[in-house]
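Novice: Using only what follows, build the 3D model:
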Amino acid sequence: MTKNMITSAPITPVSELLSQTFLAIVDTVNAAKEVLIQRENFDKLSNYLGELTLILKELSKLDSERSESFRDALEILSRETKVCKQLALECSSRNKIYLLMNCRKIVERLEGSMKEIGRALSLVPLESLGVCSIVSKEASQLCKNMMNAAYSAALEEEEILKKIELGIQEGNADQSYANNLVACMSEAFGMATERLALKKELEEFRSKMEDVRLRSIDMAEARKMEQIIALLEQADATTCTSLEEKQKRYTMTKNSLGRQPLEPLQSFYCPITLDVMTDPVEISSGRTFERSAIEKYLAEGKKDCPLTLTPLDNLCFRPNKNLRKSIQEWKERNNMITIASIKAKIQSSEEQEVPQSLSKLKDLCKEQELHREWVILEDYVPVLIGLLGAKDRDIRAISLDILCILAKDSDDNKERIIKADHSLKSIVRSLARRIEESKLALQLLLQLSRIDAVRDVIGNVQGCMCLLVTMLNSNDPDASRDAQELLDNLSSLDQNVIKMAKANYFKPLLQLLSSGEEHVKLIMAETLAEVDLTDHNKLSLFREGALSPLLQMLSHGNLEMKTVAVKALQNLSSIPQNGLQMISEGALGPLFELLYRHGLSSPSVRELVATIIMHLAISTCAQEAEHLQISIVESEEDIFKLFSLISLTGPDIQTGILRTFQAICQSPSGPNVRAKLRQLSAVQVLVQLCELNNHTVRTNAVKLFCCLTEDGDDSTFLEHVGQRCIKTLLGIFETSSDMEEIAASMGIICNLPKDTQMTQWLLDTGTLQIIFTCLTNGNRNASYKRTVVENAVGALCRFTVSTNQEWQKRAAEVGIVPVLVQLLTSGTSLTKQMAAISLKQFSESSAALSRPVRKPGIFSFCLAAPEMGCPAHLGICSVESSFCILEANALDPLVKMLGEIDHDVCEAALEALLTLIDGKKPQSGSKVLSEANAIAPIIKLLSSTSSRLQEKTLKALERVFKVAELKQKYGSSAQMSLVDITQRGSGGMKSLAAKVLVSLDVLDEQSSYFG
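Specialist: Now for the predicted structure:
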């Protein structure tokens, strides 16, 4: 056959190429808008591409089909625009630390692509196309701007890179340097500051760098990345070493050193100063000196070597890094031995030796952060706390000083100090001593008060507040300032509480509240109602007896007395412990009476009562209530009576009751209450409330509605939820700015009955498109909360059932399948599980929808390449027509999910993969799984603790091992796990495992395992 008979590929029309280029530009601009780094550079990219689209629109009006140069320009524009889009997508999704390290390369890539786009624009034959002069001028100017535009990394990024390079170059950057560096990076990139989040960022970066190292031949670059990781790992927030690991490593190191410090080597001494060097440098004669000493020597005009007296070739220095490192290692060895040995000395009875040893320990703590860590690991804190009771004031003062140094910049050390026996009492006792010691104790308490876990404890030490008030009025301005700051920390900057502390207010207040005359009680209750109190103060007031007199006032005949008591209880009941105490001491009775009986109180008081009851309901969900079995409402009558007020009251009371039921539904009694609410037609009321204009009431109605759908029976919702309600919920989802309301509205849609008519209503109201928009925008928008995406993916499952291929087709046409595949790698465990379930349901239809491969005609092989069938379904597949998970590139992420810890995620992934071997020809699907490296992780699932997962794995392997080559390749790796199941599994599992062993020729079919 001659070459002339072979047809060439058709040439894409210029008009179509122009449309493709235009769409590529739009996609790139949209991707660039989502990038959070390099904002200035990507904004510049977006602006230039925006101008380019205007020019392309003008060119689309012209007859340009015959212009080859225009075609060439468009191909370059399309290619480079896609490069920019890929770069933008990488900058939106990749690890932030990795992006920072490569910010200069990002700039270079961006600049190169923009210059190429500018060059392509210059190739457009504007004159021959007949472009008007205005457009031609604009195109020329745009081309010039893109060719000449300068791109650069942000100033803050350059500063961080300089700090990293300096830290690596110096080689002695400590933990504080790393902490500062991590703080700068978090601020520059908007990274989460929580320890776990930062650890995750560093782990991702480390993983990425390992991949780069394995692929790269640039060893210098790989080494630099290792140094960066080592530097960042020194920070508190990123350290992966537990206290136990640090203790073990420290003990091993210390035990290997011996007990006596070593004398310095002769080479450590400077020949000029005769002291051990700290910064040794080598001169041209090859001799080494202390830098400051040789600089002084040469500054005197001398130009010969101090040792050899030979003339120097030049006056340059070269740092002797190896010697410097050896000196540092020697010092640290001796310092570790010294720190360990001092402990015994300060615990000795030799009083004269104790202050000297403490002073040396103090100097070592001030010298280096590593020394402070060693002091902590040597468990000095209890010893130092014990010394606060010493008779010698110098010993007490130095001990406080060391504790201050240890507490500074380390929350772990602060908590360790707090946990030492009688630590706070000992420190507070020092507040009452002479001014020098009291100031040190005050500084230590100030350091300790900077973490939340410590503040309440400090304020609870008897006498602490009185001593602080005394120091607040001190003549020493430093002591007064520190006392003021400490009081601010203890009271969350609440000046009212400071005033109360100054007057020692709480104790007399409670005495007057309990035993005073009525007008005095009224004043005291008003004080508790109006003053802003910290949580600690609220707890203290209830512990000291504030509840009982306030409850008595609720039953008082005087309306003003009731009102003030309600206001005070509303202020104090927001703490779960207080709420539980109120329930246990009978507060619910009088509160419900005030809420139900209009004549006993005003509308504003009833609103406050509703808030208090809401606080009490919330307290039943707290950790403190786990073993108490407390409930706000007991009987169906109680539930009906409280819920019926929603239809009879104003927005504020409605909100309080709705939030009360939300809390109750999440409490241990929640399932029972949810069932009774559904029986009482609460769903009908909530459907009506969802249509209200009052945002607060509507939001809380939607949230409670969502709670009721979590475990409701289908009939309740089929009766009250119609097409109008669905439209309302979707409207809330699209227009609300409240993320919790958005999540709840999608949660309702997710939980609604899987009824055919209900699903059709959802389709008719555009739910699929809304879900698609949610998932494609939500994954790139940090404001979308996890629950929104989880609920949206869960809602998808109803549209992807294999029993209705028309629904599946509509979902596929929207573009859902690629989104589901993306969620397999980027979602939460629940999101991954739901996405895998939908893909499994899609895949169940693939075998039937796969189009048969056309048999080639006599001459067709000469004209076109033969069709290639899907290796699993043996037909022609696509994402849109047959929903094939191979065509969707879902295989690799599904295989990776088999290694997830969550059993439900593994099971969903396994079921999706097993659809490939459920058809009439499982052999082809089994081979596909083998090629995707799925068989080995499936075999590992035999060791799962989930019996259901084990059972599905056994059934899968029974089919897989029907393929001889797969049985030979993987059979041996499965044998031990299968034997183990036959020994320890349940009856049905034993039989399944035995069947697989028979197929592997390990057992015969007459085995007792089938009995």
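
Novice: Only C-alpha atoms from now on, for both contacts and neighbour counts.
Specialist: Noted.

Novice: In space, what's closest to residue 144 - neighbours in sequence excluded?
Specialist: Setting aside the residues directly before and after it, residue 144 is nearest to residue 118 in space (C-alpha to C-alpha, 6 or more residues apart in numbering), at 7.2 Å.

Novice: Assign the one you found to helix, strand or coil.
Specialist: Judged by DSSP: H, G, I helix; E, B strand; the rest coil, the three-state class of residue 118 is helix.

Novice: how many other residues sit next to it?
Specialist: By the measure other C-alpha atoms under 10 Å, the count of residues near residue 118 is 25.

Novice: Would you check that it makes contact with residue 140?
Specialist: No. Contact between residue 118 and residue 140 fails when scored by C-alpha atoms under 8 Å: they sit 9.3 Å apart.

Novice: this one next, for a side-by-side:
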Amino acid sequence: MSSNDTVSVAISTTLDTIQVTQSTPIQKQNFNKLLSYLRKIQIILPELTKCNIEDSETLKSAIHLLTKHISSTNTLALECTTKSKIYLLLNSNKIVTSLENHTKEISAALKLLPPLISNNGLSEEILALSNFMLEEKYCETSTELELNEKIELGIRERNLDRSYANNLLKSIADAVGISTEQSVLRQEYEDFKHEMENVNTLQAEQIVAMLGKADILATVEEREKKYFSKRNSLGRQPLEPLQSFYCPITGEVMDDPVETPSGHSFERHAIVKWLSEENNLCPITKTPLKVSGLRTNKTLRQSIEEWRDRNTMIFIGSMKSRIVSNDEEDVVTSLGKLKDLCLERELHQDWMMMEDYLPVLVSLLATKNRKIRSHALVILRILATDHDERKKNLVKTDDAIKLIVCSLARNIEESKLALQLLMVLSDNDMARNIIGSSQGCILLLVTISGSDDPQAASDAKQLLETLSFLHENIVQMAKVNYFGPLLHLLSSGSEDVQQMMAETLSELEMTDHGKVMVCDTGALESLVAMLSHIDIHMKTAAILALEKLSNVPQNGLKIIKHGAAEILFGILFRESLSIPTLVEKVVATIMNLALSLSSCESDNGEAPFLESEEDVFKLFSLISLNGPNVQQNVLRTFLAVCQSPSGLNIRNTLRKISSVQVLVQLCEHENQTVRSNAVKLFSTLTKDGDDETFIEHVGVKCIETLVKIIKTSDDIKESVAAMEIISNLPKTPQMTRGILDAGALQVIVSILSNRFQKTELMIESASGALCRFTHSTNEELQKEVAETGIIPIIIKLLDSGSTKTKQNIAISLKHFSENSNNLSIPVRTKTSFFSCCMASPDTSCVVHVGTCTIESSFCLIEANAIVPLAKVLDEPDFGACEAALDALLTLVEGQLLQKGSKVLEGCDVIVKMVKLLSSPCVKLQEKALVSLERIFRLVEYKQKYKALAQMPLVEITQRGNSGMKSVAAKILAHLNVLNEQSSFF
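Specialist: Below is the predicted model:
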């Protein structure tokens, strides 16, 4: 097979992997990162065939290795597409780790190519891509971390409570996009259970068992059968609590019993209060007792919960007959207890539904007693909230809606309760139809919407808006439905009528919900068709209406998918240039569509937008031809598209068409909004841009302007963007000197020195910009920075800054510390007679063995930076933790090992490094492992930390990658845990 054939196989494999990766249902953010790299590889591979490459076996092997690793990535993506979503969520950490490993493997394979091809430009591009991929980090989402923590907590505490399992399973379903409908959720659980059977570990069995406790996995019939089987076995009389259930201090049944070492149980808050009041003796045994000696009595707590559930079942089962009695006072009291039970646990609501309480509660709405009706409305609202099946059952109950509507006409408090219940029910299609057609309902809602009670008025208006799309006769009844007749005429009227209806639609005041409803009822098809009409007035009317509707992201995506974007670009570039007002409206609409692409709700996989390089050029050119309104909207359009998942291509195109030159000029624009958007777009382009582009167009004047913006702008995001540009500009000596001469360093120092007066975003960006001035390759620049007195200031930020700020500060401190050993001034040895008689104080640094100061040698020890950096090692953020570790490890480089290790030990850094051996971040594990291997060569540390490090090291030998296994085995041999010939390895 020739080299070109090998490249063809690689291209085919890459395309297949891109297609699979695009459709993964989970880890979207992480897979999108990988996807961006695969697309770059897809662009690079065909270029190899143009390099006149020879059929070198070395080159073919390199391409074959790249193909192999991409194929492995394909396998991972396929697994993430086919396996149970629940299984994938619970294994999110493994998926993230696999993604990192695959990315690094592909990066290593790419790095083999540059020496084997003759095209220098392509070689540099491949090498840059390889370096980016090597540094890429993937992270679990906060939701994934939180759910896995809940699962671990449930297993650890042996939480067998059904409500815990129900809530956990619902949270998992929401996180992975599974319907909570019983049949769907049950099937997903069965798939998950089947896949976990192959795992065959104790934890897998525990997870399956815990989730299996969820009631929502069972059908209504199964739950009812189980409930009545248990309830019928309990009898009718409540069971008195056992004597052991009572707290000896409060005399009441305990909620959270804790046990003392002597075996006596107390209510937690009661015994803690007892001990806090200087009673340090057990109330019963009179022996010394501390809060730390208390332990949760899980067995007793479970027994008390079972007793309470038993009595609650009996109470709910017997209460129905009491609330239909003639004793109104007893009915009110009983309803109050039922309401409290409903609020206490959702499980109690399920029991009430099984006992068929709905018809009884609805019948109470017909009574004359206001308190009874109010209690019934509240309980019905609690039962119906967030539960579609109960809503359907309530709506089907005879006269339910009619009686609720009757309560709308009563006193304001009862009216508000009825209104709240109707709003809960209006989520259901069947309920909306019945509510809207109920006699007098609309008129009552209109009346309430004009009341003096702001909350009631707001709720009534919201409900009217929901109902107004269902009944055209509401226009005559209450003048609240504009849309039914309007949309009918928009689609079926004459051209003049259609134009008038589109104009009317553009002038109506609508909420976002109303705009969505308009689009859902067929308006888009008519409006998009009008865009292609030959009459410019018809086009204009449609554009005005689409501008109004498109500022809701959900609508914007629908408009794009209906093909409106391409038509709008055609109008903009070919028809509207002679009509300035129309240009403004078209651009404003296009901007709304772009914003919808970058919104958190969007999924633009099927929404093509600005795909043509020519369209990008033409749209950007409008900045030079129009006024501020068009300029700012064009800039916002590109800013939104550049920040969308597919923004990389747009950013590359913008850099190709010399947009940077225009943006540099716009940074001085007199209109603040235009300038602000230009700076933000400029910042976006610098994050992954070509250095040559910025070296060519960014001069001294531009840098001075950016510094001025940072100092004077009232727009925080604009100031942050300007600071990010300063941070991201090429790190050439000439550029850095220009930034220094413009006073940027003084501004950064001022921001970090006044951190309590600045936003966290500004502190983060300033600390990031500082990193460009602290590189260890330029000692003179480091001294210039240190002489500003910034080092003590940034060390304080290690305690108070955000994780991003801490990461940036740690990077700068690492840069400084890398030169400390060279800059430390050796202490002169005294050899005179008097030196033998007079002792001199030891002023040398304990690590660098010379005279160190913060400003001359940037010594971390002199700066008291060790403890703050050590605290950052406890951060959950891997980036901050890794940066802090890198800074601290500069103290044990080379010959500094023994003295530096002593300093690290004194600040508990070695203990924290051992803990990092169990970190889910492989990179952190590796760094800690390699460093500890050197430290444990020293006998005193080997002996001291042997017990602590043993188990994490054994874990790595079992589950780490091959390189880590080898290092871990070597350390275990150092520690004499295993000999070097052990078959264990």
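
Novice: returning to that earlier point: residues contacting the residue nearest to residue 144 of structure 1?
Specialist: 142, 143, 144, 146, 147 (C-alpha atoms under 8 Å, 6 or more residues apart in numbering).

Novice: again with residue 789 of structure 2
Specialist: Residue 789 of structure 2 sits in contact with residue 855, where contact means C-alpha under 8 Å, 6+ apart.

Novice: Tell me the counterpart of it in structure 1.
Specialist: When structure 1 is aligned by TM-score structural alignment, residue 789 of structure 2 is paired with residue 815.

Novice: Roughly how far does the spatially most central residue of structure 1 sit from residue 226 of structure 1?
Specialist: Closest to where the C-alpha atoms of structure 1 average out (C-alpha atoms, centre = their mean) is residue 197, at 4.9 Å. According to C-alpha to C-alpha, to the nearest Å, residue 197 of structure 1 and residue 226 of structure 1 sit 21 Å apart.

Novice: Likewise for residue 165 of structure 1?
Specialist: 13 Å.

Novice: what do you get for residue 496 of structure 1?
Specialist: Counting by C-alpha to C-alpha - residue 496 of structure 1 and residue 226 of structure 1 are separated by 53 Å.

Novice: try residue 526 of structure 1
Specialist: 63 Å.

Novice: got it, and residue 170 of structure 1?
Specialist: Distance from residue 170 of structure 1 to residue 226 of structure 1, by C-alpha to C-alpha: 15 Å.

Novice: same question, residue 935 of structure 1
Specialist: As judged by C-alpha to C-alpha, residue 935 of structure 1 and residue 226 of structure 1 stand 35 Å apart.

Novice: Pick out whichever of the two has more residues nearby.
Specialist: Shown here are residue 935 of structure 1 and residue 226; by other C-alpha under 10 Å, residue 935 has more neighbours (22 against 15).

Novice: And the aligned residue in structure 1 for residue 965 of structure 2, how far from residue 941 of structure 1?
Specialist: When structure 1 is aligned by TM-score structural alignment, the residue opposite residue 965 of structure 2 is residue 990. Residue 990 of structure 1 sits 16 Å away from residue 941 of structure 1, going by C-alpha to C-alpha.

Novice: Mind checking which of these two has more residues around it?
Specialist: Per other C-alpha under 10 Å, whichever of residue 990 of structure 1 and residue 941 has more neighbours is residue 941, with 24 against 20.

Novice: who touches the alignment partner in structure 2 of that one in this structure?
Specialist: Using TM-score structural alignment as the criterion, residue 941 of structure 1 maps onto residue 916 of structure 2. Residues near residue 916 of structure 2 by C-alpha under 8 Å, 6+ apart: 924, 925, 928.
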